[in-house]
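Participant: Fold the stuff below for me.
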Amino acid sequence: GIHLGAMAGTIDVVQRSFAGLRMTSDALLFSPKMPKGIRTVSFHVRYRDHLLSINLEHGKLTVSAAPG
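Facilitator: Have a look, this model is predicted:
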């Protein structure tokens, strides 16, 4: 089966390493560092009761309100 701790670690790598995501009390900060072999990364994050859709491509970061 899939180990929950392993999945959480994977999400952490994508959010903090690839996206460079850091949450503060008043802002989401990004400093993307996408590996060369990965073209795009997409994920959702909840911040201040808003569900946001994050999409990363080399040289482009998009943050938008996610449905729901």
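
Participant: use CA for all of it now, contacts and neighbours both
Facilitator: OK.

Participant: The residue nearest to residue 29 when sequence neighbours are not counted: neighbour count?
Facilitator: For residue 29, ignoring the flanking residues on the chain, the nearest one in space by C-alpha to C-alpha, 6 or more residues apart in numbering is residue 22 at 5.1 Å. When neighbours are defined as other C-alpha atoms under 10 Å, residue 22 has 13 of them.

Participant: one more to put side by side:
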Amino acid sequence: MKTLLTLAALLALGLQLHSQAPVVAKSPLQTLQAIKQKNQELIEKQTATLQKLEALAKDAEQLKIFGKRS
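Facilitator: Okay, here's the model as predicted:
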């Protein structure tokens, strides 16, 4: 009951409750490395998508050529 009243009082006062595990602050270097890693992953995805689009464009061009022949 005492715990319930304490929680109710904290909520009524608008205090924020945090988890038991503290958040470890990253250094600027670690943040930069994480950003670089995400950027590299994005570039790899974009490269794969570009290759697919180029293959589709090539196939579409071949269809146009075959369509003109018939």
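
Participant: Please state their TM-score.
Facilitator: The TM-score (TM-score structural alignment, normalised by the length of the first structure) is 0.27; 24 aligned residues with a C-alpha RMSD of 3.2 Å.

Participant: and residue 51 of the first structure, what helix or strand is that in?
Facilitator: strand 50-57 (DSSP states H and E).

Participant: tell me which residues of that strand are tucked away?
Facilitator: Buried residues in strand 50-57 of the first structure, counted by 16 or more other C-alpha atoms under 10 Å: 52, 53, 54, 55, 56.

Participant: With distance to residue 11 of the first structure added, can I get those residues in CSV?
Facilitator: Putting these into CSV (distance: C-alpha to C-alpha, whole Å) gives the following:
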residue, distance to residue 11 of the first structure
52, 15
53, 14
54, 13
55, 14
56, 14
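
Participant: Of those, which is the nearest to residue 63 of the first structure?
Facilitator: residue 54 (4.8 Å; C-alpha to C-alpha).

Participant: residue contacts, that closest one?
Facilitator: 42, 43, 44, 45, 61, 62, 63, 64 (C-alpha atoms under 8 Å, 6 or more residues apart in numbering).

Participant: Cheers, nothing more for now.
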